[in-house]
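*Asks:* Following is a predicted model, sequence given first.
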Amino acid sequence: MTELLPIRPCLWFDGSAREAMTYYVDLFPNSRINSIVDYPDAALDEHFVGMSAKVLNGSFTLNGVDFVCLDGGPLFTFNEAISFVVSCKNQDEIDSYWSKLSHVPASEQCGWCKDRFGVSWQIIPENMADLTRRPRQIGVMMGQKKIVIAELENA
């Protein structure tokens, strides 16, 4: 049996891959940009017109999780069917990540938010399962945008 290489999520951006990598790496601890390969110069091939300085393949690590990304254009966009979970130790961490990642108020619900690049995130307490054991707690959570731990504890 052959050894499988790790599975990594790939994010398709419309021209903002480099900016997104830098933003995420600055936001999360233990993170780094591993590599960036730009599209070839458009003068070399008509297929690359408009792609100068765009990312053909980027590799970055967010708090130990490896990602790849690319600038693929507007054909595909992010949606809430895929999201990344940020488990937070306390309300201060939730508040901090929320303030930096939530940029689309219409997409906020139950701890889910959408960042300025269109990527969906779940900013939740690490003990979310314990905080949503009772029907009343679940009802409170369903009415929240950003998770407020005290409200769930008191439900």
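*Replies:* Sure thing, it's come through. Numbers count the residues shown, from 1 in each chain.
*Asks:* can we go C-alpha only for contacts and neighbour counts from here?
*Replies:* Will do.
*Asks:* Can you show me the strands along the chain?
*Replies:* According to DSSP state E, the chain carries its strands in the segments 10-13, 32-38, 55-62, 65-71, 83-88, 112-114, 120-125.
*Asks:* Flag every buried residue along the fifth one.
*Replies:* Along strand 83-88, the positions that meet the burial threshold by neighbour count (16 or more other CA atoms under 10 Å) are Val86, Cys88.
*Asks:* what's the offset of stretch 98-118 from the middle of its chain?
*Replies:* With CA atoms, centre = their mean, to the nearest Å as the basis, stretch 98-118 stands 10 Å off its chain's centre.
*Asks:* so how far is the first residue of that stretch from its last?
*Replies:* Stretch 98-118 stretches 14 Å from its first residue to its last (CA to CA, to the nearest Å).
*Asks:* Neighbours of the residue lying closest to Leu11 once chain neighbours are set aside, how many?
*Replies:* In space, and not counting its chain neighbours, Leu11 is closest to Cys69: 4.5 Å by CA to CA, 6 or more residues apart in numbering. Cys69 has 23 neighbours, counted by other CA atoms under 10 Å.
*Asks:* let's bring in a second model and compare:
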Amino acid sequence: MNKITPFLWFDNNLEEAIEFYSSVFKSFEAGEIRRFSKAGPGPEGSVMTANFTINGQEFTGMNGGPLFKFTEAISFVIDCKTQDEVDYYWEKLSADGGQKVECGWLKDKFGLFWQVTPTILIEMLGDSDREKAARVMQAMMQMKKLDIKGLQDAYEG
């Protein structure tokens, strides 16, 4: 079976991104780094592409320059079991020029979008009691960083 690997276009800051993500994610593994030769098109010796793994998900990054930017149309979900995990990823990924958006979404300093999501949220939204699920949705829509206690309070009514 073919595997699918997200391929991310960075604005000549892939090496910095790898260093950043390795400091944020405890389960991070750097893979092969390929550098430009004299033939270019980037400066000789600078990173062209690199493979890395975050929490078991493989990625390939490329230093492609400023032509293309990340958008909200693609985001990566981090499933968090506890509020401490939500708080950790929310603060780390939004630091140093990142942007806290809403409903658990944020943009990191490289422009990549993340959803920092408590696992229990998905369970509550999928509850067969649609009133409970609607209250949770309403509460979530009022939050930037998701608050498990606030979501649970909405769920309980």
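*Replies:* Perfect, I can see it now. These numbers were taken from a predicted model, which means no experiment stands behind them.
*Asks:* quick one: TM-score?
*Replies:* After superposition, the two chains reach a TM-score (TM-score structural alignment, normalised by the length of structure 1) of 0.87; 145 aligned residues with a CA RMSD of 1.5 Å.
*Asks:* circling back to that earlier point, now the strands of structure 1 in a markdown table, with distance to Val25 of structure 1?
*Replies:* Below are the strands of structure 1 laid out as a markdown table (distance: least, CA to CA, whole Å):
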| stretch | distance to Val25 of structure 1 |
| --- | --- |
| strand 10-13 | 14 |
| strand 32-38 | 6 |
| strand 55-62 | 6 |
| strand 65-71 | 11 |
| strand 83-88 | 14 |
| strand 112-114 | 17 |
| strand 120-125 | 15 |
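*Asks:* Out of these, which gets nearest to Gln144 of structure 1?
*Replies:* strand 112-114 (9.7 Å; CA to CA).
*Asks:* The closest one vs structure 2 - mean distance after superposition?
*Replies:* Its matched residues in structure 2 lie on average 0.4 Å from strand 112-114 of structure 1 after superposition (mean CA distance after the TM-score superposition for structure 1).
*Asks:* So which residues make contact with that strand?
*Replies:* Outside of strand 112-114 of structure 1, the residues within contact range by CA atoms under 8 Å, 6 or more residues apart in numbering are 98, 101-105, 107-108, 120-123, 145-146.
*Asks:* from what I can see Ser75 of structure 2 touches Phe113, true?
*Replies:* Yes - between Ser75 of structure 2 and Phe113 there is a contact under CA atoms under 8 Å: 4.7 Å.
*Asks:* Now do the same contact list for the spatially most central residue of structure 2.
*Replies:* In structure 2, the residue lying closest to the centroid (CA atoms, centre = their mean) is Trp114, at 3.1 Å. For Trp114 of structure 2, the contact set (CA under 8 Å, 6+ apart) comprises Ser75, Phe76, Val77, Ile78, Trp105, Leu106, Lys107, Asp108.
*Asks:* which one in structure 1 is aligned with it?
*Replies:* Trp114 of structure 2 maps onto Trp121 in structure 1, with residues paired by TM-score structural alignment.
*Asks:* From Ile82 of structure 1, how far out is its match?
*Replies:* Taken as CA to CA, the span from Trp121 of structure 1 to Ile82 of structure 1 is 9 Å.
*Asks:* Asp130 of structure 1 now?
*Replies:* Counting by CA to CA, the gap from Asp130 of structure 1 to Ile82 of structure 1 is 24 Å.
*Asks:* Show the residue spans covered by the helices in structure 2.
*Replies:* 14-24, 83-94, 119-125, 130-141, 148-156 (DSSP state H).
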